[in-house]
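>>> Any chance you could fold what I've pasted below:
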Amino acid sequence: MDPLLIVAEWWWLAPTAAAAGAAGAVGAAGLRRRARRSGRRLAVDAARHDLKTAQQTVAERRLELKVARAEFARIAAERDAGRVSADRVAGARRMLRERERDMKAVHAEVRVRRVRLSAAKAALPQGSAPRPLERLRAEHETITARWMRYETDPALQISYPAMTDVRQPATAAYLRAAGRANDLRREAEHTPTPAAFSAYRDAVADLEGALETAEHRARVLAGEAPPTAWQEAAQDVLSKSAEAIDQAAGAVSAAFAAWSARKRPRDDR
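All right, here's what the predicted structure looks like:
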């Protein structure tokens, strides 16, 4: 067949295929936009935002580490030339080690953020399932309801008075965390961006931790729970310190008594 006849016969295929491809791309983009507007991908976008922020922090810490290494090398050279003291070198070495620890910490944070991103993708809600912001609000309300039991239940008020005593540091810390979570909730609801959702999510996690701490402290004061490990360690250190002081005092007393006993016969002679 004449090529010109083929072109004339099938000229409409190319624009139709192009239109179909464009329609598919527009449709996929529309689905993504609808998913974002509905909040279905909010947790995923927030996790991706957190990962990007952590990666930016890695770049910043890497630069700080390079500066610390260069500064340590400069001061070490100055010491070799006799122009700086050993204290300056020790200070530069401490700074370098601190920057190295910071670098390890931010690398670990990046790994955690990658895992959270994978978890958020796996938990992407389907159909009519609650959206991430709805789930986070429900979690927040559950924590608040758990706290309100200590405010409204007379039996709990009597058993754990520390939970409603704002003079208790753990209780005051919970109330501060609650105020911050409420503020960030309003911001996330008004402007549901990945950054706002991330901040609200972290605030709810901090709130739950503060409630756990306050409850444990209230149980300790009520005599129902042992102190935490660090409190036990501190008490052990204090006990050992007191014992060491007593032993040292006893040793000094014994040495003084022995010296007095040796000196007395010489005085008699």
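>>> hey, let's count contacts and neighbours off CA atoms from now on
Will do.
>>> Give me the distance between the most centrally placed residue in the chain and residue 50.
When Cα atoms, centre = their mean is applied to the chain, the residue found nearest the centroid is residue 202 (7.8 Å). In this structure, residue 202 and residue 50 are separated by 11 Å, where distance is defined by Cα to Cα, to the nearest Å.
>>> likewise residue 256?
When distance is defined by Cα to Cα, residue 256 is 67 Å away from residue 50.
>>> buried sites along stretch 107-126?
Counting neighbours by 16 or more other Cα atoms under 10 Å, one finds that the buried residues in stretch 107-126 are 107, 109-110, 113-114, 116-117, 120-121, 124-125.
>>> Next, the second sequence, to be compared with the first:
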Amino acid sequence: MAAQMTDAHRRFLQVLMSHGIMEGSETRKLHRQCCEIDKVYYAHDKLDDFISTINSHLQPLFMQIRKGMSEDDGRAHYALVNLAETEITKMASDYTENELELFRKTMDLIISSENGFASSTDILNLADQLKTKKMKKKEAEQVLKVFVEDRWLSERNGEYTLHTRCIIEMEQYILSNYPDVARKCNICHSLAIQSQVCESCGIVMHLPCVRKYFRAQTEPRCPQCNDFWSCDIPGMSRTDSQSPSKTGRTEKSTRRC
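Below you'll find the predicted structure:
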């Protein structure tokens, strides 16, 4: 039998719905505030139980609060996901057909890239190749800006990747539609877009997971096959570890080293 929903649970859900996605520390703060306002028992380590109660009541509505990780800094995030809607239909009510097509093509570029990013130049070059309705580059630039504002994409120095919200909401769609390139991190078991790959056995790891896993190791070795991890470890120079001289590329993040 599902635990009873209280006003604190309902308040928490309403705020999360209005934000779409919230960073972990903000979510924990919201949990405490909701419990205090509605005079409900609060314990700092009971957030997962609190969310499980909400999810049990959301189940008949085919919705769920899910936890994900930022690929930039490894911080936890929480998002409300609609399980009834699949793939890009989640976005259909907010965008036109050609805007959705541009998003699909952008996603293709990002997921098939070696570093989990697509340049603005490559994306804008797709604007006049859309089958639904061609876009001018100025128009496409505005659409990309909206995707960033709505937290479907993240942009850094003219390079785009999938926002944490997009990864949480579309994980199953991406894994199903990109089976040859989309993989889960060997450490946290979440979808990995920006990642490193073991040259020997092919497992992938998020960069924050790489950094955390190898932090205490003098010679980084793959958690799967135990071979030397040849990629450069974020935040750690090769001189910090007594390891062979073979290194991977050092740009943003690398799928293959």
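>>> Quick check: TM-score for this pair?
TM-score of the superposed chains, computed with TM-score structural alignment, normalised by the length of structure 2, equals 0.21; 91 aligned residues with a Cα RMSD of 6.3 Å.
>>> hang on, the earlier thing: could you export the buried residues of stretch 107-126 of structure 1 as a markdown table, including distance to residue 215 of structure 1 and secondary structure?
Supplementary listing: these in a markdown table, determined by distance: Cα to Cα, whole Å; DSSP: H, G, I helix; E, B strand; the rest coil:
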| residue | distance to residue 215 of structure 1 | secondary structure |
| --- | --- | --- |
| 107 | 33 | helix |
| 109 | 29 | helix |
| 110 | 32 | helix |
| 113 | 29 | helix |
| 114 | 32 | helix |
| 116 | 28 | helix |
| 117 | 31 | helix |
| 120 | 30 | helix |
| 121 | 34 | helix |
| 124 | 33 | coil |
| 125 | 33 | coil |
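>>> from those, which two are the most distant?
107 and 125 (29.5 Å; Cα to Cα).
>>> between residue 256 and residue 50 of structure 1, who's got more neighbours?
Neighbours per residue, other Cα atoms under 10 Å: of residue 256 of structure 1 and residue 50, the larger number sits with residue 50, 22 against 12.
>>> Now that one. Nearest residue, chain neighbours left out?
Distance criterion Cα to Cα, 6 or more residues apart in numbering; nearest residue to residue 50 of structure 1, sequence neighbours excluded, is residue 113 at 6.5 Å.
>>> Do I have it right that that neighbour meets residue 51?
Yes - contact criterion Cα atoms under 8 Å: residue 113 of structure 1 and residue 51 qualify, at 5.1 Å.
>>> Can you name the next helix or strand after the helix or strand hosting residue 14 of structure 1?
Remark: residue 14 of structure 1 resides in helix 13-38, with elements defined by DSSP states H and E. Elements were assigned by DSSP H and E; along the chain past helix 13-38 of structure 1, the next helix or strand is helix 42-80.
>>> quick one on the thing from earlier: could you check how far the helix holding residue 14 of structure 1 is from the centre of its chain?
On the basis of Cα atoms, centre = their mean, to the nearest Å, helix 13-38 of structure 1 is displaced by 40 Å from the centre of the chain it belongs to.
>>> what's the angle between that helix and helix 42-80?
The directions of helix 13-38 of structure 1 and helix 42-80 differ by 80 degrees, with axes from the mean of the first three to the mean of the last three Cα atoms, to 10 degrees as the criterion.
>>> for helix 13-38 of structure 1, packing partners?
Of the remaining helices and strands, none touches helix 13-38 of structure 1 by 3 or more Cα pairs under 8 Å, 6 or more residues apart in numbering; DSSP states H and E.
>>> any idea how far residue 64 of structure 2 is from residue 53 of structure 2?
When Cα to Cα is applied, the distance between residue 53 of structure 2 and residue 64 of structure 2 equals 11 Å.
>>> Neighbour count for the two, which is higher?
Under the criterion of other Cα under 10 Å, the comparison of residue 53 of structure 2 against residue 64 puts residue 64 first, with 21 against 17.
>>> next structured bit after the host helix or strand of that one?
In this structure, residue 64 of structure 2 sits in strand 63-69 according to DSSP H and E. Toward the C-terminus, strand 63-69 of structure 2 is succeeded by strand 76-82 as the next helix or strand (DSSP H and E).
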